[in-house]
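In: Pasting the sequence and the predicted model now:
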Amino acid sequence: MAIILTAVLFAAPAAAQTRVVFTDPPNSSTAARDAIVEFINSAQNTLDVAIYTLTYGITGGRLTDIAGALQAARSRGVALRLVTDVNEETGTQFTILDILSDGVANGVINRGVVRSGNPGGIMHNKFMVADGWRVLTGSTNFTSAGCLSQENNVLILEGQGIAAAYTAEFEEMWNGIYGNRGQPTFPNSFFTNDGVPVEMRFGPDDDLTGRITTAIYSANRSVYFLVNVFSDGTRAYEIAEALKWAAAQGIDVRGVFDEDNQSSAQWNNLVNVPGISLGDYIGGLNAMHNKLMIVDAGTPQAKVFVGSNNWSNAADLTNDENVAILSSEWWSNHYYDYFRRLYVERSSNANGTQPVRRYGDLDGDGALTQADYAIALALASTGNPASPYQLIVGDVEPYPGMGGHIFGDGRIDAADARWIGETLGIVTGDDRIGESLLKPPGSPVSLAPCTVTAVFGQAFYIQQDDRSAGIRVETSGAVPARGQRVAVRGILKALSGGTGERYVEAQAVSVQPDPGVIPAPLTLRAVWLGGASPPGGYTRSVTGGQGLYNTGLRVRCAGRVTGWGPLSFWLDDGSGYWDGYSGFSGVKVSSGFLTRPTVGSFVTVDGISTMEYVNGQNVRVLRPSVQTDIRVLVSP
C-alpha cells in the first residue's frame, strides 16, 4: 500500500469552520486555488483583500480564476477593497487591477477599489476578510505559481473578533499607513467559532521575530519549520540562535527551506549543529514558499505559526506581514503531517535531487529493510515510545489519520508495522487462527504472526502466542524451523482421508524478524485431547470430544507406556481413555522415527494434538516432532 497524500480542504470534526488546505505541486492539485475562489464566492456584502501579488488570471483581456472570482463578486454587489504592494502594480498585475477596479482596461486604476503602498518595504500580506466574520490567510500569493507549483498553505478562520483584528490592519493600509507605527495589535487573541484559540500578529508593529523566538525558547518537545527565506539578517540570526539553544536542550529541531534561496548562510550556520536536522527542498528555486512553524506538535501546549512573514530583517522591520498563531493540539497534528510530507518526500541534503529519507525507515539508514520491520514490531508490542524521527517516518497508518492527523495517529503500532511489512513484501495478516476455524473451506486467510511449534516434512504447525488455537500449514516452498515466527497467507482446507482436520494451503509464508519462543505445552488428560468441535459446523474434531477445541495445539500428556505399534506407542495417563481398536489402553503417540520408550516406562510427551480416522471415527493422536519431546521419567 502506498501513502497517498492529497491536498484537500481539511476541516476539523463536528461542524467546525476552521479549514486548512495545502498545495501539492507533484500531484497537480488545484485545492489552494479552489479554496481561494470558494472563499471569494462566499462573500455576500464586503470583501477586503490584502495581496502582494495577483496575476491569476487573465486570458484575452478577460479575467479568470481568482481575478475572475473577484470581478464576479463586484458584479453581484459585494463591496470590494483591495490593497497591494506599490511595486507590484506593473505588467499583468496592473492590467488585472485596472480591469478589476473599473471594469475596463483603460490604463487607470480606480483608487476607490484598489490602493497600494509601502515604498520603504513591501506590502507582503496574503489575506482576505469577508463579511466581517471570515478570514483567509496563509502563504499563498494569488498567482498560478503560488497556487499550483509552489509549496503553500491556506488557512480559513471564522469569528468576528478574528475578522475585526484583520480588518483593523487592512483599514490602516487602505488609509495609507504602512510599515512600523510602533503600535502593537490589541486586542489580539480570540476564539474561532469552533473554539480554536488564535492570536493575530501583524508586522512590523508586533515584533514577529520576538514572537517566534519566545515560542522556540518555550518549547518542551519539538520545533518544526518550513520557511521560504531564512536570511542572514540580524533578526534571522536571533531565530537561528534560539533553534540552537532548543537543540542543545534536547528539543527535536527540524526544518525545510531552500538552501539556495537567500538562505545559504543560515543553512551553513545550522546544518552541522548537533540536534538540528535540515532538508533542502528539491522542487526548485522559490518552490518551498511556506512560512510556518509548529512547536510541540501533538501536545496540549502546541502552537502553529501561519502567515506571510519570512525569517528576515525585511519581514520583521519594514514589510507589512501577518501571522496567525493557533494554540491547538488537533491542528498542530495536521500541520505536522504536512511538514512530514515535505521533510520526508521532498527534501534532501544541500543541492540534492532525491529524498534522503523514506517512510518506514525507522533505523535511519536510508533503506527500508526487515530491521525496520523488527523495530516497528517491537514498538507496537511493547508500547514503548518511538523517537521523534521514528514517528516522523514510521507513523503512516491509518489513512486518513486520526486526531487531526492527515495520516497516522501519533504512535507506532501494529498497523504501521503491517504497512512496513507489506511494503517489504512480508505477509502481515491480522486473522487469528480461532476465528479462521469458523470459516468454510476455500476461505482466504492471512494469519497474524504465530510461532512454529512442529515440522513434519512439508507441513508444519503454528499456534497463537496465547495458546488459544493452532493449525496445520502445508507449503510447497521453504519450510520454517521450529521456534520461528511466521505470517501465513493461504486458503483454508480440510484434510482428505476422513479426519477433516483443518489446514492452510499456504500461498506465502513470511518468517518474521523477531525471534519466536515455542509456547509451553498445555497439559491435558488424554480424554481431553482434540476437544469438542468449534461452532459453525466447518471444523471437525475427535469423536466424542469434550471441552475446548485443541486440535493443532502443542500439548503435554504424562503416563505409562502400554504398548508399541508401527512407528507409534500408546500412553495411559489413568484417565480411562481407550481408542477402541488398538488393544492398548491410553492414547496413541505417533512417534515416527523417534526413539520410543520401553513399554512400562513412565514418560511425558509433548506434541501436537491431532487425530486419525479409524473405523469411521476420528480418534485422538499425540504427535511429537523432536526427540526431546519424549522424556522418560521412570524406566521399568
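Out: Ah, there it is. Residues are numbered from 1 along each chain as shown.
In: hey, let's count contacts and neighbours off CA atoms from now on
Out: Noted.
In: mind listing the strands for the stretch 351-500 of the chain?
Out: Under the criterion DSSP state E, counting those that start in this stretch, the stretch 351-500 of the chain contains strands at 444-456, 459-463, 470-474, 485-494.
In: then this one, side by side with the first:
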Amino acid sequence: MLAQTAEADNMQRQHMGDLQHNRSIVINGDNLKIAIGGSANLSWRGLYVQNNNAVLLQGNNAFKLFEDAFDALWVSPNDVSGFDNTPSADWEDLGYDNIDARVTFSPHGKSNAKLTEIGKAIAGVKSSLFYSLAFLYETKGAIRNAIEKVADEKTPDVFVYGISDKSVGGLDVQEPNGNPPVAYPEALNGDNLPGPFKEEATGGYGVRLHHKFVVLDFNTPYATVYTGSYNSSIAADTKNAENLFVIKDQRIATSYAVEALAMFDHYAFRDREDEDTKGGNTKNGKKRKSDDDNGDGNDALELQEPPTNGGSAWWAPFWTDATKMRDRELFGQ
C-alpha cells in the first residue's frame, strides 16, 4: 500500500544490523515541525493496551536532529558502519532552554556506544531508581548488572522500584533492605473479579508492558531520565535502529517516577493474585482469609473491610514493613 501511495522509490524496508526498531515520525509542514520518538508502537495495541510512552518534540532544532537521523538511515540501508560514525549516533542537544535534554540514535559503534554509559549512571544513583524495561528478563549486560547491584543490600540507601514484562531472575527475591522484587504484568483471573475488571484486552507475547525508561534520583537536583525505543541490550546499542533520550530535569523525571509507581502498585497486585491462584492462596506461608463460599476454588476479589475497634489501622504497616517504611520516608518528604 505504501509503495502505491508514496511510490516505490520513496519507501525502504530496513532491518539495519538486526531490527528496524526506531519508533519515530518527523512532520515537516509549513506551519508545524514535530518529531516523535519513544517506545510506543503507533498501533491500536501500542496506544491503548500496552504501557508505553512517546516523546513529542517541537522546535526547529529537535526536528532537524530527527530529520538528519532519518536521512542518515536512508542513505545507509542496513549498513551499521555507514550510520554509526554519523553525528546522529552520538548525543546531540535538543536545544531547549533550562532543560538538559539530548538524543542519540542507534546503531552505535565502539567509540560512541551507550550501554555501558547508562549502566555506570545507574550504578552511581544516590537516592532512588525507578525503571520500566520490557524484555529485561532475557537481557544481559551493563544495565541489568547495574540494576541488580543497586537493588542488592549492599546499597541500602537507594529506593528501587522496577517493572518488567516477565519475572526477572536475580531480581525476584525480597531483600531485607526493603527493595521489593521486580513486578511484571500477569493477567488477572476473570473468574474471581467483580466488574468492570473482567473485561480486559488479551493478546500475545508482550501485550501489556512495552516501556523502556529508567529514572535516577527523581527527588534531587540531579534527576535524570533515560527513555526511547532503546531496549537495554547490546543489540539495541550496536545493531538495531533505535532512538534514545537522556533528560536531566526534575519535573520530567517526577512524571516518569509517578508512572513507574502507578504501574508497580498495579502489577504487584496482579502478581499477588496470580501467585494466590497458582500457589494455594497463601501469603508468607500462612493461609489467607478466603471468600470462597461456594467451594469452587476461586476467592472473590473484594476490598478489605475496615478494622474493628482495637484492630490495626491501615497505615500501621508503614511503620513496621521495611518496604512500606522506605516508601513513607521517601514520598513523605
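Out: Received it, and whenever you're ready, just let me know what you need. Fair warning: this is a prediction, and the values are worked out from it, not measured in the lab.
In: Turn the strands of the stretch 351-500 of structure 1 into TSV, including distance to I375 of structure 1 and mean neighbour count.
Out: TSV is the format used below for the strands of the stretch 351-500 of structure 1 (distance: least, Cα to Cα, whole Å; neighbours: other Cα atoms under 10 Å):
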stretch	distance to I375 of structure 1	mean neighbour count
strand 444-456	15	23
strand 459-463	23	24
strand 470-474	26	25
strand 485-494	15	23
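In: any chance of those in a markdown table, plus distance to N309 of structure 1?
Out: Below are the strands of the stretch 351-500 of structure 1 laid out as a markdown table (distance: least, Cα to Cα, whole Å):
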| stretch | distance to N309 of structure 1 |
| --- | --- |
| strand 444-456 | 50 |
| strand 459-463 | 59 |
| strand 470-474 | 62 |
| strand 485-494 | 52 |
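In: which secondary structure element contains the most centrally placed residue in structure 2?
Out: Centrality entry for structure 2: nearest residue to the mean C-alpha point is S132, 2.4 Å, by Cα atoms, centre = their mean. Take DSSP states H and E as the rule and S132 of structure 2 turns out to sit in strand 128-133.
In: surely L94 of structure 2 meets T104?
Out: No - if you go by Cα atoms under 8 Å, L94 of structure 2 and T104 don't touch, sitting 10.0 Å apart.
In: Do you have the helices of structure 2 handy? List them.
Out: Ranges of helices within structure 2 are 2-6, 44-48, 60-75, 80-83, 115-123, 142-151, 234-238, 250-279, 322-331, based on DSSP state H.
In: which of the ones you listed sits most buried?
Out: helix 234-238 (a mean of 24; mean count of other Cα atoms under 10 Å).
In: gap between that one and the chain center?
Out: 17 Å (Cα atoms, centre = their mean, to the nearest Å).
In: hang on, L97 of structure 1 packs against G112?
Out: No - the pair L97 of structure 1 / G112 is not scored as a contact, 11.8 Å apart, by Cα under 8 Å.
In: overlap in contacts of these two?
Out: Shared contacts of L97 of structure 1 and G112, defined by Cα atoms under 8 Å, 6 or more residues apart in numbering, are absent.
In: For the counterpart of M123 of structure 1 in structure 2, which non-adjacent residue is closest in space?
Out: If you follow M123 of structure 1 across to structure 2 using TM-score structural alignment, you land on Q20. In this structure, Q20 of structure 2 finds its nearest non-sequential neighbour in A241, 4.9 Å apart by Cα to Cα, 6 or more residues apart in numbering.
In: do F186 of structure 1 as well
Out: In space, F186 of structure 1 is closest to A165, 8.0 Å off (Cα to Cα, 6+ apart).
In: Touching, the one you found and M200? I think so.
Out: Yes - in this structure, A165 of structure 1 is within contact of M200 by Cα under 8 Å, at 7.1 Å.
In: which residues are common contacts for these two?
Out: Joint contacts of A165 of structure 1 and M200 (Cα under 8 Å, 6+ apart) are 185, 188.
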